[in-house]
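# model the structure of this input:
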Amino acid sequence: MFISEAYAQAAGAAPGASDMITSFLPLVLIFVVFWFLMIRPQQKRMKEHRALVAAAKKGDKVVTNGGILGTITKAVDGENDVEVEIAAGVKVRVLRSAIQDVLNRTLPTGKGGKAVEAKGEAKSEGANDA
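This is a model prediction of the structure:
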């Protein structure tokens, strides 16, 4: 009696393969949506940040991950750190990876061949400017 039931279950296994595919289809679709909405944009931001940090040069105003504002006074290509002046006569060495943003970066040249500064830069001297 048990053997006949086992054969009956084996015969029904072939149509069950399509059930397995349809049960994994929602998981695959969720992963695809997750990829395009979460992973891909994050990779793009990381790539842009790496390019920004690699392009940091002497004279750039930067913000570190700790929130310290300063100006790069020494940056050698190929080195992993830069020297940042955070106050008059106060210089610290900071890892390039600890640079969060470059404040005075320039955009590609516009009409007339002049470099255009990034939006949001103020040219006026304020009370908080050092």
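
# alpha carbons only for contacts and neighbour counts from here, please
Fine.

# any idea how far I72 is from L52?
From L52 over to I72 the distance is 14 Å, taken as Cα to Cα, to the nearest Å.

# one more to line up against the first:
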Amino acid sequence: MLSIISDAIASTSTSYQGSSYSMIIMLLFFGLFFYFIILRPQQKRAKLHKALIHSITKGDEILTNGGLVGKVAKVTETGYFLVSLNDTNEVLIKRDFITAILPKGTIKSL
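Prediction:
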């Protein structure tokens, strides 16, 4: 009985000895897939966001990640914006947290 089981196990444990080129081609394919599906679109979004951030000037109406809508009152060299939410409230916001520049007159229409 034991010899039958050991023969069955031995017959199923054959290893596949494929070409080493197939492994290299598969790794290359997955690398290209990863680049075109994940890395490249992320790099494009980061480049667009950086251009958006550098185009902000005093008086622009902006939207932040937190949902605040305000007008840029002051742009500092250290990477922060002083945003006026209304006539009495001003908030200091880091440059990276700006989501979009809104069209002029958006705050008044809200």
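
# L52 and I72 of structure 1: who's more crowded?
Here L52 of structure 1 and I72 are set side by side on neighbour count (other Cα atoms under 10 Å), and the busier one is I72, at 23 against 16.

# tell me the contacts of the more buried one?
Applying Cα atoms under 8 Å, 6 or more residues apart in numbering to I72 of structure 1 gives the contacts K57, K58, G59, D60, K61, V62, V82, E83, V84, E85.

# PyMOL command to pick out the buried ones of those residues?
Provided next is the PyMOL selection string for whichever of the contacts of I72 of structure 1 are buried by 16 or more other Cα atoms under 10 Å:
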select buried, resi 57+60+61+62+82+83+84+85
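
# let's have the contacts of I72 of structure 1 in CSV, adding secondary structure and distance to D101 of structure 1.
Supplementary listing: the contacts of I72 of structure 1 in CSV, determined by DSSP: H, G, I helix; E, B strand; the rest coil; distance: Cα to Cα, whole Å:
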residue, secondary structure, distance to D101 of structure 1
K57, coil, 13
K58, coil, 14
G59, coil, 14
D60, coil, 10
K61, strand, 9
V62, strand, 6
V82, strand, 14
E83, strand, 15
V84, strand, 13
E85, strand, 15
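
# apart from its neighbours in sequence, what residue is nearest E83 of structure 1?
Taking Cα to Cα, 6 or more residues apart in numbering, and ignoring the residues beside it in sequence, E83 of structure 1 has R93 as its nearest neighbour in space, at 4.4 Å.
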